[in-house]
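K.L.:
Sequence first, then the predicted structure, then my questions.
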Amino acid sequence: MQFPESWLREFCNPPLSTAELAETLTMAGLEVEALSPVAPPFSGVVVAQVLSIERHPNADRLNVCQVDVGTGSPLAIVCGAPNVRPGIKVPCALVGAALPPAKQGEPAFVIKLGQLRGVESQGMLCSARELKLSDAHGGLLELSGAAPIGVDLRAHLRLDDTIFTLKLTPNLAHCLSVHGVARELAALTGAELRAPSYPPVAVTHDTRLPVHVDAPDLCGRFSGRVVRGVNALAVTPQWMAERLARCGQRPVGPLVDISNYVMFESGQPSHIFDLDKIHGDLRVRWGRGGETISLLNGSTIEVDAGVGVIADDLQVESLAGIMGGEATSVGEGTRNVYVEAAFWWPQAVAGRSRRFNFTTDAGHRFERGVDAARTLDHVERITGLIIDICGGEAGPTYDRICAMPDRAPVTLRIERASRVIGMPVSQAECADVFNRLGLGFVEGDGTITITPPSWRFDLQTEEDLVEEVIRILGYSRLPDVPPLAAVTPRLPPAARQGLRRLRCLMVALDYQETVNFGFVEERWERELAGNADPIRLLNPIAAPLAVMRSSVLGSLLAVLKVNLARRAPRVRVFEIGRVFRRDSRVVDGECSVAGIDQPTRLGALAYGPADGLQWGAVERSVDFYDLKGDLEALLAPQIARFLPAEHPALHPGRSARIELDGRAIGWIGELHPRWRQGYELPQAPVMFEIDVESLSDRALPTHVPLAKQQTALRDVALIVDDAISHATLMKAIDTASSEGIVRSARLFDVYRPQRPTAELASGQRSLAVRLELRDDDATLTDERIDAAVKTLLDRLTADGVIVRLRG
């Protein structure tokens, strides 16, 4: 949002300098991002009129001009501009004038009395480029015919002005106009606010254009009128063109300029249709599949039921609240127009422009909220300017109110406001703030209840009112007092490890952290998470990023593709972030939303060689067991079980469900061949994803004294079915020896013959297990060892395990 300071001071002119004015706005939340002068410094330039021109006697491209500069006698000035002619008024730099230098840092260019090709020149006629007013260099800067001769050019063009550029947050929609900023400035300084006037225009004919609002959820109010007999060839007044230019808007033509001017003045976007190009009635409705419209920016788009439109009996004429169509645009041949000003619901406009890869000033305002109570006033304002500039006759106004925004009262508790602000505020001070802001309110015992006005869409909670109080009172009033409370560190339990420790552990395992968006492509959710109904975003920042992720695996694959595109040979990355899943058991809370579970997940991906380039080992690709080892190191001293299971993103024969203490905490495996091919990966990465909460609590290390008794080792060979996993066998051994002297069991060999034998049938394998036995209180004897091993093997035999060999 940018505007000239002079325009702001027409509405509110406090006794502040430009710098003080900018500081006041910034400290009230309206950040002044930049202050820039309208024109660079120059002096000695006046308004002049060319009286006559003669061809230079010694140069084909130069003319000798007689110029009236208001001194009583004309000056002879040599000029080579292509547009110089008798009668025009242009800037003239007198002898001694100081013009802006050609390059920054150089001294000013001083005009001297001199001769050009033997003819004396008593000054210089200037172009806009020579005065650094613009980059136009097609000739002299032509001024209006009403410009008084001899007047200083800076005063005539009001060049001693400053352009304010504000960086507004989305909640400050009421400040997206010069009058809106002036209203805030009046509240901040107490200076008088001069509101714009909207005198009704005399109605001289009864021509009406029927308008049907078929979608009240799209348009809450629609106002308009017909104006006949306008002159579209009229010239936009210089004062209006200057203000538009200083607001960053290029003047187009009188009708379009008037519409833009009122938008910058009051914040109400509008549209002017060429009435003669409208076929039948206008209908305000949602779009229909297959309908297209050619827009004013030259693009042709296809609309659907999610986009609001204004249509006539034949075609779509305008995108509601965003941009008009080329079919009914005004031009030089326009004679009759229809002026429209409406209130479009913010949720019906938000995000629509980005769907078509463009933004507009109108859409920017409507999606944040526009004053619905003043649409008819703005029609009157636009009509008055049209008649003043282009002529014409106004018809009766049309005003259809479907549904106005509900302005629910909001109550401020004075005692709570004081606590939140950090300093005492009285009820009288709060009431004065609301009075200065123009907010209607009712006082109670220690409370003030305000009813937000039609132009304030941001006042919805008590916190919003607290912000208004301190914003207007001034942040400078906040006391510089150190906290009085004792600073007592609250250390988490030693057994609970936070996210920082998890990050450090992953980095120590040779992984690099990556941070990704929580919103992803819908394809990732469907293919990699098996989620057919993801949580959709109402207003995505980009069309592909339209849903919330329920898994981090897709994000890690995207990071892998970026690295492979840059020829990274080895990729090991991890991410700790939230995922979002539908869960009806979740209720609204301070950090939760009803129906949406938001757990934190840790995901990791490994791709390429298992180790970096080295001489001591043969290079091999990372596999399932490498990642499984990293995960076991991360979980230590807890021991997880890895059970064969299928996951939509993982290879059905090379994936497992991770269980800890009997509950599933995540998945690990190699990427499914279908997705490796679908995502165009040279080879399949290995990935895991686990719930961070399961890693938060860990067993603390405890001191175990060195054993005083000698340990005995016994090896046994067991025949088990392929369906019995290693984890199941180890659990069975642990259960069978829980009350004995068997301290541990470790698998050290697996034998599976190429074809069935008399000892090993099809679907069986031999597992060699080493048992560690010890009694901390007495030395073991062979008899005790043999008895303990026999008891263990008897229990395993009862469970269907065949003892092949013991030793």
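P.N.:
All right, it came through fine.
K.L.:
alpha carbons only for contacts and neighbour counts from here, please
P.N.:
OK.
K.L.:
give me the number of residues near the nearest residue to residue 148 once chain neighbours are set aside?
P.N.:
Nearest residue to residue 148, sequence neighbours excluded (C-alpha to C-alpha, 6 or more residues apart in numbering): residue 47, at 6.8 Å. Look at residue 47: counted by other C-alpha atoms under 10 Å, it has 25 neighbours.
K.L.:
For residue 716, see how far away residue 803 is.
P.N.:
As judged by C-alpha to C-alpha, to the nearest Å, residue 803 and residue 716 stand 8 Å apart.
K.L.:
what's the answer for residue 216, then?
P.N.:
According to C-alpha to C-alpha, residue 216 and residue 716 sit 81 Å apart.
K.L.:
want to compare, so here's the second one:
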Amino acid sequence: MQFPESWLRQFCNPPLSTQQLAEALTMAGLEVEEVSAFAPPFSKIVVGEIKQAEQHPNADRLRVCQVDVGQPELLNIVCGAPNARVGIKVPCALVGAELPPGEDGKPFLIKTGKLRGVESQGMLCSARELKLSEDHGGLLELAADTPVGKDIREVLALDEALFTLKLTPNLGHALSVYGIAREVSAITGSPLLTPVHPPVAAGSTEVLPVKISAPDLCGRFSGRVVRNVNTKAATPQWMVDRLARCGQRSVTALVDISNYVMFEYGRPSHIFDLEKIHGGLDVRWGRVGEQLKLLNGNTVSLDASVGVIADDQEVESLAGIMGGDATAVSDDTQHVYVEAAFWWPDAVAGRSRRFNFSTDAGHRFERGVDPALTVAHIERITQLIIDICGTPATVCGPVDDLQPNMPTPQPVTLRVARAAKVIGMPLTQAECADALGRLGLTLQEGEGTITVVPPAYRFDLRIEEDLIEEVARLIGFQQLPTTPPLAPIVPNVRSESRRSPFAVRRMLAGLGYLETINFSFVEESWEKDLAGNPDPIRLLNPIASQMSVMRSCLVGSLLQVVKHNTNRRADRVRAFEIGRAFFRDTSVKTSDTAVQGIRQPLRVAGIAYGPDGQQGWEGRQSAADFYDAKGDVEALLSPRQPSFEPVSHPALHPGRSAAVLLDGVAIGFVGELHPRWRQSWEFAQAPVVFELDLEAVLARALPQAQAVPRHQPAERDLAVVVPEAVTHAQLMQVIWSAPTEGLLRDAVLFDVYRPKADAASAGGLSAGEKSLAVRFTLSSAEATLTDERIDAVMQSLSAALQRDLGARLRA
């Protein structure tokens, strides 16, 4: 919100300097982001009057002007502006003047020089050259009564301070100069001047028929017919200047009047070309298939969630946002219809962003605009139209005012003790009542309470905390005591049985992986294809159409990382991510870290693509495979030893994937990407991925002190023939469950032998059999093992393998 200080002081003029006023507004919650002069710095530019203007003897587009700047002699100035003519008064830069900096940031110094052989003793300036506007069509023409020789900064009040406020969304009532003046009056106690605009007498009984079909869209609709207006009339310079100081360029007189009153009182309005309206107006919700060409040239498609103003044939305007091109006023317009309405904030909020633009009207209506003064708004606009665009034949109809659904403010009660506790300083009921009373609120005091009925323009006063904020604002934030927090600081010491997430990151980095951070919302197809989740958690307002659901698996995000890098000619990628997955779970309750019905566990996932190592002297390395990822998972979980079982996962190769188990509980998976997805993602090689529950990875067993063995261990090898279907896990389960008198310390499979197809009986093996060789480590803490004890243990192991797996000793 930008406005000139002089306009504000017309409504409320406190005895404060510019900087003091800015400080007071900021300390009351209306943050002043910037205070600056309207014009950039420049010097020695005065008012000059052109006394003579003759054609340049050597240039068709130049004129030689004799300019009076209040000095004893006229200045000879060469000018190329098309409107340089005798009698006009314009800004004149004298020799030695500094114009505003150009694109290079350096000021432009005026010197005496020759243009096509004619001496020029200065420069006549346009508004653009003074950085007052973008108008470069000619010289900036000043009023005829402007005194010659006066400094142009003084004449045009170019040193006037402009305030730029950064208002929070709850301060919609301050989106006008009068609204800010109302706040200044409450803050400083200075009187507020409220101009009185008497009703304009109706010269006819003409009323445009209006029907409000959607009271939930429009609570009040006021309008008036004004006939025989001069739309070609020029906007007065004082209005043009004020609009410019609010950051609004002048368009036409009617548009400028509407914008001016919006900045003045914060109530947007719209002016229709009456003759372009077919029949009456209908205020309703849009319909699917309807389209509207807006004033900005865009054509938008409508639906039932957007409010519109339509006539008997077509849609004419987006309710509370922007008018339509079909009924826009033009130079040919003679009769207009002035409209001012109250649109419910919820019916306007977010609609303009849906069409990728925003407007001053929508910005105000979605925050709430005073519904009580639409008629007064119509009267103010009507009077300005008569004053600026009126003709002898101008005639106004009566104001038509429909009120189908006016808002009813609900009382809000403030407890003085509660306000003192929240604000953090002692307060009396009289102080609270004084603060709220200065805002013009109607109060009803009780024992330790104050009940307020919010005025129509205060949509932000709904709960007790809103009133507490108003009390704090009016007291002044600079008056609040500085109180250090009293909460005790208790260190949260992590148990030694858990490692930190940073330790997991450091370990994965040590294994050659780089960390990535990805969005938690992903494409719906990823959930269906890679996670097997047909009903993912959907976003109500996704930031992009391809990011519409929450992920339950991190694999898709990592595949996207690999795809991004391979598209840029990277042949080797190692990446990991620690992030949340999202699942539906009715047992989850809402808390400070959880949302009801949504379980959000942390996962750690990694992906390996390309060679398993950097190319060295030995030649190109083989591609990373299942066993590389499996080894990384084992290293990550070390010293705990996971087990692996075959798993069916929609993202993984059915024969090259496994579930990861710790103590018999599945904590994740590891495997090669399914060939189907490898083909659809267009990978030259198959990536291998793993994903684990982070909580399981963080858990670790504390080291247990053990005595150093006093006796040497013994090692024995055993080769057995088993059916091809026997797995390594089954083999180890039988070995460790066999009775070994506690002497078995370790068992490692070190050889697997299968006969070739043309020598099926080699080594005593038949078709469908394989040989597994295991090395056993035996030890006892009491004494050195004898051959008898070792043989007994080996026989026990052989018997267990024969009994449970049908194994036999290999010949």
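P.N.:
Yep, it's here. On a predicted model such as this, the values are computed, not experimentally measured, just so you know.
K.L.:
Which of the helices or strands spans the residue nearest to residue 148 of structure 1?
P.N.:
Assigned by DSSP states H and E, residue 47 of structure 1 belongs to strand 43-55.
K.L.:
Now the helix or strand just after that strand: buried residues?
P.N.:
Remark: after strand 43-55 of structure 1, the chain's next helix or strand is strand 63-68, criterion DSSP H and E. Residues of strand 63-68 of structure 1 classed as buried under the neighbour-count rule (16 or more other C-alpha atoms under 10 Å) are 63-68.
K.L.:
how about TSV for these, with distance to residue 414 of structure 1 added?
P.N.:
Converted to TSV, the buried residues of strand 63-68 of structure 1 look like this (distance: C-alpha to C-alpha, whole Å):
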residue	distance to residue 414 of structure 1
63	76
64	76
65	73
66	73
67	70
68	68
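K.L.:
Next, the contact list for the residue nearest to residue 148 of structure 1, please.
P.N.:
Residue 47 of structure 1 makes contact with 69, 89-92, 147-153, according to C-alpha atoms under 8 Å, 6 or more residues apart in numbering.
K.L.:
thinking again about what came up before, out of the buried residues of strand 63-68 of structure 1, who's nearest residue 187 of structure 1?
P.N.:
Nearest to residue 187 of structure 1 among the buried residues of strand 63-68 of structure 1, counting by C-alpha to C-alpha, is residue 68 at 48.2 Å.
K.L.:
What residue, apart from its backbone neighbours, is nearest the closest one spatially?
P.N.:
With C-alpha to C-alpha, 6+ apart as the criterion, residue 68 of structure 1 has its nearest non-adjacent residue at 4.6 Å, and that residue is residue 74.
K.L.:
Number of residues surrounding that neighbour?
P.N.:
17.
K.L.:
Could you do the one 10 residues further on as well?
P.N.:
Counted with other C-alpha under 10 Å, the burial measure for residue 84 of structure 1 works out to 21 neighbours.
K.L.:
And for the one 10 residues further on?
P.N.:
Neighbour count of residue 94 of structure 1, defined by other C-alpha under 10 Å: 22.
K.L.:
is it true that it lies in a helix?
P.N.:
No: remark: residue 94 of structure 1 does not belong to a helix; assigned using DSSP: H, G, I helix; E, B strand; the rest coil, it is strand.
K.L.:
Can you name the residues that contact the nearest residue to it once chain neighbours are set aside?
P.N.:
Closest residue to residue 94 of structure 1 apart from its sequence neighbours, by C-alpha to C-alpha, 6+ apart: residue 123 at 4.8 Å. The contact partners of residue 123 of structure 1, taken as C-alpha under 8 Å, 6+ apart, are 75-77, 92-95, 111-113.
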